Structure formats: structure tokens, C-alpha cells
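>>> task: produce atomic coordinates for the following.
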Amino acid sequence: MRLFISALLLALRLVAAEDGSAAWLRYAPVPHAANTSRITPSEIVALNSTKSSPVYTAGQELQRGIAGIFGRKLNVSAQASSALSTIVVGTLETFTDAYGDFDEAEDLEEDGFFLCATGDKVVIVGQNERGALYGAFEYLSRLAQGHISSVSFISNPSAPIRWTNEWDNLDGSIERGFAGPSIFFRNGFVVDNVTRVAEYARLLASIRINGIIINNVNADVQVLSARNIEGLARLADVMRPYGVQLGISLNFASPEDFGKLNSYDPLDPKVDAWWANVTNQIYAKVPDMAGYLVKANSEGQAGPLTYNRTLADGANMFARAVEPYGGVVMFRAFVYDNHINETDWKADRANAQLEFFQNLDGKFNDNVVVQIKYGPIDFQVREPASPLFSALHHTNTAIELQITQEYLGQQCHLVYLAPLWKEILEFDLRADGRPSKVKDIVSSERFNRPLGGYAGVVNVGTNSTWLGSHLAMSNLYAYGRLAWDPSLESEAILQDWIRLTFGFDQKVLNTITDMSMKSWPAYENYSGNLGIQTLTDITYTHFGPNPASQDNNGWGQWTRADKFSIGMDRTVNNGTGNAGNYPPEIANMYENIETTPDNLLLWFHHVPYTQRLKSGKTVIQHFYDAHYEGSAVAQTFVKQWESLKGKVDMERYEHVLFRQVFQAGHSLVWRDSINEFYHNLSEIPDDLRRVGNHPYRLEAEDMRLVGYKPYSVSPFETASGYTAIVTTSNSSVGVATANITFASGTYDVAVNYYDLIGGKAQYHLEIGNRTIGAWTGDLEDKLGHTPSIYLDGHSATRITFKGVEVRRGNMVKITGQPNGIEPAPIDYISFLPPGIVD
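All right, here's what the predicted structure looks like:
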């Protein structure tokens, strides 16, 4: 009977809709739960009675998890028990007080835990309260994945700092947030209802994140208002039971802009005293505040350089303020001049980190951590590891990773990021000719520093999926796992997440694993390869393609592409000298074009389009081929996900399918835009004659137009044939018709159009007087990416109607009803035979 009930529960769980809010903490029944529940302990002892304690939380979480997994509700007691069938969770101190000596005590480090599960006896001992909670989550994770076997081990963190950065603004918006408004702020103040914040702290604790910066690095001075400081206390109170410490970003100019001083000079005693006073006020309300995050003298932000002070002078001012409370200052190395001159062959934004920080090594206080983006530019699809990691031997460092996919598809494209991060973390910089992997530098092991660790830019919102996409949550999960133990393998982390999020079906596991592990290489192939960076629009939304935007501006993300050649010359011999910023062994590799890996060729070398790669292909042919290959992989994701229908609950199935269909279409926009741009620039043909040759397309501008007119799209390459059609006014209906010249048969009919923010145009497609489909340009309500008000690579999208019977000579008619600023724009219609992608 019990087995039947278990099977029934599993079946119900499969068909029940899930909105993603539980993420990987679903605690769904596991296969054969009825058979294994007999070896589950019969009670829980949480050696703490204070409800704000993470140990108390651990007891409640264990009760909740076992109820979900095994259908058994265990009692939780705060008193030590001699019963054999017990889960005991507590700190090292409380455990030894209750049960005597603990042999493994000396091996436990801060936040670490010991887990011993043998039959129905489970012991979870944390070095501190947070460690005890982490051990409880580890035990539940194993149970939730069906791992019931006996274990006994100690787990310690790789680094003490494992924080997230949230770029939330006080008005409730989120910079580079793709999942709705802020869970922390609304209308200038901390929110009153903090339930969602507590739920997020629980998620973070389950992956062993111990700190969170809640506001944008481009900080608003009003975060320091009395009302907001009270709000910070409210937030800290609900995160404290999960061991997650609150921190805030600061605006360097606050003493002047908020405090009404006439200066924000870090060496001015009045400024120093002002910050000390503000810090005292905050710690009076939040005594365990993690510390501050500071972005200074970058992208127009105020900072110490305004007063000819050093960045260390600025960081140390904050360090002095928080030092009495054990606080930490995370000081971003993202400092550069965004008005540099591209005509200067030696100019290079990638050198900025070294230029600003190298000579300050050893001058930062011990509670300052320099937070370094993983590459020298800005979260691109591929960058070399930042040389700054190997240059700071006497300074605490942390690596900054980006979970929110700012440059990598903004959660509308599947891109599993753990393999990218692993590549950086495992890279050996060979400082002083010795092993110097990035993971060992930021853990503080390599240079023996007191602090170090990880900062992940997450940007969760109020969307039930947290990040706007169910599959994107694998990146948040992987970030926490790698911050704790960077030796873990990307695929193993992914598969843990899949089992916890989607269950035990082997086809589901295999399919999502395959899709995810292919996703970063595919995105790199169709967005920007050979180290050229992500060829997105860097001056606008950072979402769609616009390779020309990289050059001829002061932002320094240049490609130096011209008619004959492409790439940044970063050699010492003839270029910007960036290669020489690395330790000699690495510098020599990057200096020499023969030893530079092809996937970083254009990062370090300026070459003709006809330069031969190690594969034998020319650079330009590799571009053409890679963009076709990458977009072809994106098409397979749709069919792979469709194969899981009935194996994933319908709510999540439909949600993911919608995004995979969008990605498949948008990858073609990327493919055609990048290939057409460089084909037009270089005038070198594609060996396979694909670029610019689309025999299955009917260009909208070539149709008979009534109420529509041709429109020259900018950038030109984001429209097939450089031209689209728009309605002649924003109040008149447009009609485009043509007679079909393709052979009679069954086709997938795809319409590429533009979906702008600021309007919801309506479309109606007919073939041979039959309605094929109707839709609304309302992706702004369905996708979280940064929208566009223009016809461009950000707003370009497609809709496909499958299995349409078409006869030669039929009239195809598309009607567009404009709305708002959206003039029902259409690029082309494709008639695709089965298995063909144009």
C-alpha cells in the first residue's frame, strides 16, 4: 500500500504545475521513498532554541524536507537525545557540550560542516551556526536526489567570501535585471513585505552563499537615509536565520551629495569622520552587516582620483569605518576611462585594471578585497583570465562572475555558464613561475592572504522563476557550488541541479544535460568567436547583434575591424602591450601568434581576414561556418525540449519551450547579422555560398504593399536585404501580399518581424484565403530582456507555423495593425521544406 501511495505521489507531482519559485528546493518524493523511509530517523534534534539561529532554521528545514521527500513529519526538539534513530544538528560547541568530545573538531574550518549518516543515525556538526545549516541542506540534497547510502565526511569552503551582488535600484528597477522588479526596494525605500527576501536568503543558504549586496553598484545616496537604514535592519532580520549577511553598495560622493559636506576627499578628516558616523548608525541597526561594496572612478562614478588620491586611499577610508565591526570592503577593480581614443594604437581598456591597481599592491588594509571581473573587459562570451589576479600578491582578491546574462542572451538564450567559469578558475597564470590557478589565488591560498573569494552578479526579481527563466537557475546553483568548491565539474553540478529541479527521469536528465553543455559553445559560435568578444550592441541594450557599435567610441571594447583585417593587437612588440601584463610564461604564449589559442586569436592579435587558423580555415571562413554551426545547434534545442513533453510539468514545459523557440529564431538573427556585416565589410565570399543567399525567403519589401512602406533598418545587417516594411502611419492597417512561387507542398512558414517596446502591434497571416495564424507583438510581456524602441537586432524575432500546406500560385497575405510606436514591422517570410532552416 505504501509503495502505491508513493507511486501516486510521484505521478501527481509530475503533472502538477510548478512556477519555479521552489527552484532546487522542491523536496519532491523520490523513487522508492516508501522502501527507504524505514531507515530515516524518527526525530530531529536541533541544538538551539533561538528562532533567529541558523541551527533552528536547520531543524525546521530538515523537518520540511523529510516531509516532502518521505511523507513523514518528524518532531523537532532543542534538547539532546540518546535515541538511536535521530538527526542531530548543531554547532561544534553545542554538540560537544551535549555529547562530549568530537574527533573531527580540528579539521573544521569557518562555515565548514561534518556530516555522518549511517542508517537511521545522522550527525550534522557545523564549525559555526551557518555551517550547521549548510550541513543540513547537504543532507537533504542527497536525500532529494535519492542518495540514501551511508556517508561520513567534512566539507570546508574554498574561500571565506561567497557573496552575491544585486544591482537593484531604490525605485524598484534593476539594472541588467531580466526577471521583474526588485524584491528589496520600491518607490525609493526598502520594501515593507520582506517575505520574498527571506525566501531568497533560503535559496542562497542552500548553496552556501553567506553575503549579499542588495543595491546597485551605481549606488543611490538615499540608501543612507534614516528610513532606509531602518529598512536594512528589517531585511537583515529575515536573512539572519539563513546565515546570509547583508551588505550595501555606496556612492563615493555621498558626503557631499547626501551629507552636505563640501568634499568627499578620502583624506579629509571631516569626510573620514562622516563615513565613520554613518557606519556606526548602520551597525547599530544591523550589527552583523557584511560590509560595503564600492565602485569608484569608473564609468563616470565619483571616486578618490577626483582629489588626486589613490584608489587605496578611498578603499581604506571605508575599511577604517567597518573594521571595528569585523566588516569587509569589496572594492571593484572595474575602473577605466570610457573616453579613450581608438585612433591611438596603444590605447587599450584591457590594460586599465593593471594601470590603476598594480602599483597599489600591499597598500590596501587587510579588510579590503579587490573585486576583479574574470576577464579584463566586461563579462564577454570569452575573455582571457584577468592578469590582475596574478599581479596582486599582497592584496586580498575576489573574482566577480555574472549570473545574470547581460551580454549572453539575457535569460532568453540558454547559456549554462559553469564551463566558462571553470575555464577561468582552472587557468594557471604561473605567477613567479609557480602554479597559480585563479581558483587558488581568490581562495587566498596562493598568496596567503586573510580574505578572498567570490562575488556573483545575480539580479533576481519578483518573477516566480527568480531569474526569468527556469533553465537559467542552473547558473545560480552552479555559482554557489563552485564558490564553495571550485574543483567540482560543471556537468556533475548541472546534473545535481537537474535531479533536484526536474526529478529522476533519465531522459530529462540526459536531454537537459546535453542542451546545457552545448549551450555556451553554441552561443559563442553565433555571437562572437575567436576572442573577438560578444558582438552585441555595447552602447544600447547589450542583447542583440551590432558589431559596428564596438568601434569608433570611447568605451574600448574595440574589434578594430576594417575592410582587410580584424582584432586587437595586444602584443608588446607591436600593440597595446596587454600580453605583457601576464607572468612571463603566459605572456610569451599570448605574444606569439603561433602559440596563442585560436579561441583568443583576435583578442591578442590583429590579422587579415585571410589569416589561416590551426584548423586550416581562414578567419573569415571560420566566422561564416561558426555562426551557421552555432545557430544550427540552437535549432536542435527546440526539438530536444519538445521530446520532454509529458515528462516535465506543463507550466514549466511551456515556459521553457517558448524561450527555446525564441532562441532558435534569434540565433538566426545573430547568424545573419554578423555574417552579413563582415561579408559586406571584407567583400570575401562564403566558400559555401550561404551568406546573403536565402532561397526560401520572400522579402517583405518585394511584396505588394498597401498601407505599408519599405524602411531602411539600422544597423543594416539586422534586416534581410537591409530593408523591412512598416505601416505608413501608426493608425492605418498595412497589408502585404504576394503570389507564392515555391513548389506545392508542406512547409514550415516563418515570419521574421520586429517587436518594439512601446506598442503591441497585431498580425494576421493568410495563405490561399486560409488563416494560418495571428499574433501580437507583445514579447515585452513574455521575455525579460532589455527591450528596444527601434527596428534592430534586439527587437528582431520570428514566429513559425509548422506543417502548412502550400500550393504554387496561392496568395500569401500578411496584415499588420500598428499600436503605439510599433508600426507592425516585417522583415521577411520564409517557406521552409521539412528539415530546412533558411
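>>> every contact and neighbour count from this point should use C-alpha atoms.
Noted.
>>> so Arg671 sits against Gly528, correct?
No: using Cα atoms under 8 Å, Arg671 is not in contact with Gly528; the gap is 9.7 Å.
>>> these two: who's more crowded?
Arg671 (28 against 24; other Cα atoms under 10 Å).
>>> what sits against that one?
Each residue near Arg671 by Cα atoms under 8 Å, 6 or more residues apart in numbering is listed here: Tyr526, Ser527, His627, Tyr628, Ser631.
>>> now do the contacts for the closest residue to the first one other than its chain neighbours.
Among residues not flanking Tyr526 along the chain, His627 sits closest, at 4.1 Å (Cα to Cα, 6 or more residues apart in numbering). For His627, the contacting residues are Asn525, Tyr526, Ser527, Trp670, Arg671, Ile674, Asn675, taking Cα under 8 Å, 6+ apart as the criterion.
>>> again with Ala350
Counting by Cα under 8 Å, 6+ apart, Ala350 touches Pro376, Ile377, Gly556, Asn578.
>>> A helix includes the first one, no?
No: going by DSSP: H, G, I helix; E, B strand; the rest coil, the assignment for Pro376 is coil, not a helix.
>>> I'd say it and Arg382 touch.
No: counting by Cα under 8 Å, Pro376 does not reach Arg382; the two are 10.6 Å apart.
>>> contacts for stretch 747-757, please.
777-780, 787-792, 795-806, 821-822, 824-834.
>>> buried subset of those residues?
Buried by 16 or more other Cα atoms under 10 Å: 777-780, 787-788, 790-792, 795-800, 804, 806, 821-822, 824-833, out of the contacts of stretch 747-757.
>>> before we go on, could you also do this sequence so I can check it against the first one:
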Amino acid sequence: MRICFLLASVGVAVAETGIDAWLRYAPLTGSSVVHSALPNNVVVLNSSQGSPVYTAGQELHNGIKSIFDKSTRVCYSKETKSALVVGTVAEYEKVYGALQNVPELAPDGFWLDTTGFNIQIVGQDERGALYGAFEYLSMLAQGNFTKVAYATNPAGNIRWVNQWDNMDGSIERGYGGASIFFANGTVVSDLTRAAQYARLLASVRINAVVINNVNANSTTLSAENIQGVSRIADVMRPYGVQVGLSLDFASPTEGVQNPVVHNLTTYDPLDESVVQWWTNITDNIYSIIPDFAGYLVKADSEGQAGPLVYNRTLAQGANLFAKTLEPYGGTLMYRAFVYNLLNESNWTEDRAKAAVDFFQPLDGQFMDNTVIQIKYGPIDFQVREPTSPLFASLRETNAAIELEVAQEYLGQQCHLVYLPPLWKTVLDFDLQVDNESSVVRNIISGQRFNRPLGGSAAVVNTMLTNNVRLGSNLAMSNLYAYGRLAWDATQEPEPVLQDWIRLTFGLHPRILSTITQMSMESWPAYLNYSGNLGIQTLTDILYTHFGPNPASQELNGYGQWTRADSLSVGMDRTCSNGTCYSGQYPPKVYEMYESIETTPDDLILWFHHVNWTHVLHSGKTVIQHFYDSHYSGAATAQTFVTQLASLSGLIDSERYNEMMYRQLYQAGHSIVWRDSVNDYYYNMTLIPDDHGRVGHHPWRIEAEAMALDGYRISGVALNETASNKSAIVTVSNSTTGIATHIIDFPSGRYDIGVNYFDLYGGVSNFSAYVNNRKLGSWQGNAEFTLGHELTYFLDGNSNTRHHFFDVDVKEGDELKIVGVPDQMEAAPVDYVVFLPVGSGIVD
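Model (predicted):
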């Protein structure tokens, strides 16, 4: 009996908000030949609504309709005519007979064959079949009609994302968007966005999402919220995405409102009442969510409760949860992010050593359904770190790498930073355990040490925005690439990026080449203007983790020290004279890092304490490398504006304007970064820049040098974060400020930048004039339009720039800046810069 339906299709959206990300399936022009060659029938070997194979059929039907305007019949039984067949190996062979010449498929793997009478999309399981459907649609959407026949299997069975969503609806490191899962202490009623998110994740083969913050709230485990989590699992299940939860270790003592447990006075992991408490919770979850993925635990770190409170080991703490999950096939992800506050005056103390110190002695003591989740470097998502030596230290314990899509220390998605080139420095690193090849990607897959579980987890800050899910269209490349690399870490960042570009913005060659160039240049540029030579990202680590504040690294217990003074800089992590962090690596890697001669320049300050005048392998001194790199990185960021401008008219206006807004912001903020870091170390060392740039800005008009009416001069939170160490603010929050200056630059055409401070707690209004000719107005409203951790202070987090391009200026004209304060924001201004158009002069 033939069961076929002509389904109603989802039309192509008119507005290009970015909400569909890389699943736009934009219409292809000139595809009539392909249109006629495509089968008219989609055979779906599972008619159960909600199954991933059923979803695959829907996706294929709608995708083909969207790309080619071709309607297909969806059938749930064998079709004698040519068809696009999607299903599991078992179901395919029931209907069509044995598959021929198909390699062995692992769980979630699939076979795609477009060479025969039928197009075969066959998964080892239902999730694999759905992945194959997305793969085929990705090819079609990119205009790739190649005849192919291949199988692909995942490198790791753990391909998870970690949300940092809080129960109140906020997101830690969420930067301006609300949670798609929670609000007001409970699960939201409308889970449309959660289902859309699951679709995106499935399309890049992510198989689980931990929906709440690792700094967990025990109320997540209330009866009401477990029911809510069940609803989330229901909307994600059709896409093969499982749901997991982060746990608060101390939950048994915190009065969870769940009838299956009662309040305890201890959370000791060896106490029988605690074991039973967690067993009851887990049994209850699986009774409601049978395919629950498992737990993620952050313990004994940054104030979080854990087993060390009771003098129990981390393995004993982890095994408490792993045992409750084991009967159900659930997985425990246990974060290796454990460290204590340290004393900087002790030369041998080193936070980078913490993970190995805590976990290596416990190797082999963790249950087989436990995976240790290890940050790629030993500190905390820095712009460059050496590979964590813990990957080499756990031979009898499952391991996964923890990456971060959220860009916590890396521009918070206000700066374009395409992260896979950074990730690949770790994934491709050979730790040479026992003098044998021990590449990190083969360790986390389980291959190197023959472990049953392994893979990847990424921190992702998906949020409830009206357009793109990460707040930035260009930042979505990192989520896409994460999924691709979690499946196969041997892939190179550039081809993966180009697939994303074609799917997201179309097939125009100029779009492809331009966004490729911008993205591939972005991490090196950010590295250069933030923190290079292994000194880490010099962000404000005590406050926002966003803007520059190198002073914040020192004189605290967090251990992200640079040990910089007027003569020298860098952490000595050698065994001969320092913390002996280098000794945590296998012998060959240790020997490379122990010697200053063989340590690569890009990690010299991570491993060695040297004079500012130390000569690098490049031939430059350390301080001159700082100066040059910060100028080079900021100069590259300026080109992103002009490169993107070349795409005007090729990308729809809504997404183009969103991207241009951020690229203009990055261009201005990269200058703040450049000057803040260079001035800080120049003032510390008094060593001049060989090229005379640092501290010398002849094309600037300092705001405090202007004639002020209603404005007054103000200091800033860190001297180096304002040009000439000061700014102007209005004399009260109800007084309009006017600053004027007679322009003494030669007559000509200029690009003008006004550096001002955009604070949280008010929206000031600014206007700029030349000879009473209004150049334009803008607002200090980044808290609503940009999305990063905001500040109440005049500092490197709030300093930014507004641009006016190609302005005709005559010597003797009057420049006027008018600022209208609002609430706590006193219309603060730093300086105005005039850059002659086409002169090559840079600020």
C-alpha cells in the first residue's frame, strides 16, 4: 500500500533577520536542470511524528521546496519510482534489501549515496539519518550537485553544548539577551525558540544540550521545573538532541521542592542519605525523561560546593552522580575547572597547575560513564594558551575538551573573532605521551587511550533575541564550526568557514572571499591588539572580562598573573627556576617549553620571565613586539569596515547593517585596546616605541583641551584607558555639555572619530558640528543595541567611538560636540580624531 502526501511547504522568509542562520535554504537561480533531476518522492522509513527520521523527511521536503521551488511527495512506504530514501540501516534493509558496499557505521554515523536509482540517506540510527538529510540539503543549498557515495562517523560520542542560562532568565556571559529556556525561576511556556535551536544543533550534529548554568541553582530540581525540562526534551527530541542538567552539589541541603526527596543537613557524597537523595532525583528524572542525557557538575571551584568540603576526593564526588546515571545509560560530565585562590608573592604558586594537581592522582578512579571536561588551556578561555597537560595525564579516564563559543574574554561577539584557528592549535597539538603520537583530537575521541567515551563540549550563549541567536550574525560561524569540528576535528577552519558563508549569505564569490578574509584574519588581529606572546588576554578580569585592563591581572588571588614590572614580564613556569608547570607535560614537550631557546615566541611569556629588552626569535625585543603587534592588530580591525562595505547591496540590508554596526564598533574599540595596553606598558617601562607612535597622536583633539561649557574634566578608572589620561563629563545629570575647538589641521577631507564613553545606567545623546553644520547625532545606548558586559565606569570597557566619514573641513572651522546626559551617564567624551581621507595616516 502506497502512503504518500503532498505536504504544505514552508515559504522562504522575506525578512533576512538572521534567525534561520545557516538553514536559510535560499532559492538558487539557474537550477532548472537540477530541479528536473531531483526525485519527485521522498520516502521516509518512519511515519511516527516526532521521530528524527520523520523530521528528516520534513526537512528534505521543505528544503527542496525552498531551494528549488519543487514540491515533493512524502511517502512512508516503498516507492517504485526514483526516490530520495531516508531512514535507518535496519529499516532500509527491511524495505529495500541489504545495502551494498557500505562501510561500517558507528552510532550517529550515516551513509549518503546520490549515484544510484534512489538517493540513499541511511543512518546507523535515527539521529544519523537526520544528520545525513541535513548533509544532503547543505550540499544542495551550496549549489553542490556532485554525485557522491560515502559514509561518515563521529570522532566522539560526546558532542554537547553547555548553556549558562539562569533560572531567572538571565544568562551568565549572555551579553544582552534573555534565556530561551527560563524566566522568573521556571521553564518558559513558549518553547518555539528551543525547538528552533535544537534544529540548528542537529544540523551540525550536536547531540545534547545542558540547558542551565554550571553555577547551578538547586531550584532547577523542583518538581515543577523537572516537568518543564521534560517539555524542553519533548521539543528537542524530534531533532535527536538530548537534554542534560547542571547540578548544584549542595542541593540536598537547600530545600528542593520535590516530593521525591526531603531536606538534608549534609551533602557529603559518601553519606548514604545523600546517595539516596540523588538516586531518587535521578530516578524521578528518567521516569519523566527516558532519554535524559545526564549531568554536568562544576564543584569546588569559584565558590561552588563540592566533595572537598568533606575531605572527599573529586572522584568520590563524581561517582556519586555517575552511579545514579549508570542504570539509564546517562553520562556525567565533570568539569576539571577546579582551582584555589593563590598568593602572588609566592613565586612557585601557579593556577595553571591546578587541573593536573587535582585530577592526575585520581586517574582510573572515575566510573566509566564519567567524562572529565577539560578546558583547552590551563587557565580560562584565553586568547592563546598552551594545550592543557591534563589531556596527557588521564590515561584511564574519559576526557572531553571544553571550548567556548560565547567569546567570554574574546570580544564577547562585539569583536569578530573566528575561533577555530585558535581551537586547532590545541586539537592538533601532539603531547607525545610515552614518545608516541598523542594528538589531542585523538585523546578526546577515546582513540589514543582506548576509552569508551569522549568528545567535545562548548559553552554557548544562545539567547532570546529578535534576530540572530548569538547577538551577532558573524559570530554564528563559531557555533557552526564547533559542531563540524566536534564531529571531525581533522577538518581545516577555512573550508568549514566557507561552507557556513555560502549557507548563510549566498554563493556570490565576493561575499565568499571577503568574509573568508575577514574571519581568517580576525583571531590573529584580536590576539595582536589584546594580549600576545602568551601573556594572556589583558581584559578586566575582575569585572567585565571585556575591555582592556592589564593592571587587573596582578595583586589578586585569581592567578592570571603577568608578573610585569618596570624591568621584566612573564610567568616563570620552568622547573629550573619557577612553578614547574612545564614539568606537567610529557618529556619531549617539557623539554621544548623548559628551554627559552626552544619555546615558541607566541608562548614565551607564558613559560618564561624575561626582560622587556629580551630579543625574540623574530629579532624584536619583547616591548617592541608589544608595540608593533598592537598597532598591527588594530590596523587590521580597521580594514574589516572597508571590506564589509564592499558587500553593500550583495547582502540584505538588515543583516548588513547589523554587521557593519559591530565592525565599526570593533574598529573603534581596537584602538582603545591598542592604546590602553601600549600606554600601560610604556608608562611602566619608559622604553620608547622605535617608531614614535605610542603616546603620540598629532591628529587628536583632546576633549579636556577644548573650550568647555557645561562640561568638566574628569579622571578615569584606569589612566591608560583614556587618551591623555582624562575625559570630560557634564557638570550635572541635567546640564547639557558643549565642547568647542578651532580646527588647526590643513583644509581637506577627513574621517572623524569621536571617542566617548557608553556607560550602563543611562542613554546620553551626542551631536557633532563643524561650523554649526551638523555632522550627525548618536546615543550612548550600547546596553540595548550591542550586547556585552557593561560598566558604570569611565574605562576601557565603556570607551568607544562614533565615526563620520569623508567630511569637508577647513582650517579655522569650529568643531563643536554637544552632549545631553541621562541619569548616571554624563555624556562623557574622550577625544576627537581627524584622519585625512586617503592619506594613509592612522590614529
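>>> tabulate the contacts of Ala350 of structure 1 in a markdown table, adding columns for neighbour count and distance to Tyr708 of structure 1.
Output for the contacts of Ala350 of structure 1, formatted as a markdown table (neighbours: other Cα atoms under 10 Å; distance: Cα to Cα, whole Å):
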| residue | neighbour count | distance to Tyr708 of structure 1 |
| --- | --- | --- |
| Pro376 | 23 | 46 |
| Ile377 | 22 | 43 |
| Gly556 | 21 | 40 |
| Asn578 | 27 | 51 |
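>>> pull the most distant pair out of these.
Using Cα to Cα, the contacts of Ala350 of structure 1 span at most 13.3 Å, a distance reached by Gly556 and Asn578.
>>> which residues are in contact with each of the two?
Residues touching both Gly556 of structure 1 and Asn578 (Cα under 8 Å, 6+ apart) are Asp348, Ala350.
>>> just the strands in the stretch 1-150 of structure 1 please.
43-46, 75-77, 86-91, 113-118, 121-126 (DSSP state E, counting those that start in this stretch).
>>> in what helix or strand does the equivalent of Ile285 of structure 2 over in structure 1 lie?
In structure 1, Ile285 of structure 2 lines up with Ile282, judged by TM-score structural alignment. Under the criterion of DSSP states H and E, Ile282 of structure 1 resides in helix 269-285.
>>> same question for Leu296 of structure 2.
Applying DSSP H and E as the criterion places Leu296 of structure 2 in strand 294-297.
>>> can you lay out the contacts of Ala350 of structure 1 as CSV showing distance to Gly243 of structure 1?
Output for these, formatted as CSV (distance: Cα to Cα, whole Å):
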residue, distance to Gly243 of structure 1
Pro376, 33
Ile377, 33
Gly556, 40
Asn578, 41
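>>> wait, which of the residues you listed is closest to Ala333 of structure 1?
Closest to Ala333 of structure 1, out of all of the contacts of Ala350 of structure 1 and judged by Cα to Cα, is Pro376, at 9.7 Å.
>>> residue boundaries of the helices in the stretch 51-200 of structure 1?
Per DSSP state H, counting those that start in this stretch, the stretch 51-200 of structure 1 carries helices over the ranges 54-70, 92-99, 129-144, 195-206.
>>> for these, which one sits closest to Ile740 of structure 1?
helix 195-206 (53.8 Å).
>>> report the mean deviation for that closest one after fitting onto structure 2.
When structure 2 is superposed, helix 195-206 of structure 1 averages 0.5 Å from its matched positions, counting by mean Cα distance after the TM-score superposition for structure 1.
>>> which residue range of structure 2 does that helix align onto?
Under TM-score structural alignment, the counterpart of helix 195-206 of structure 1 in structure 2 spans residues 192-203.
>>> check the offset of stretch 523-536 of structure 1 from the chain's centre.
17 Å (Cα atoms, centre = their mean, to the nearest Å).
>>> what's that stretch aligned against in structure 2?
Residues 526-539 of structure 2 are matched to stretch 523-536 of structure 1 when aligned by TM-score structural alignment.
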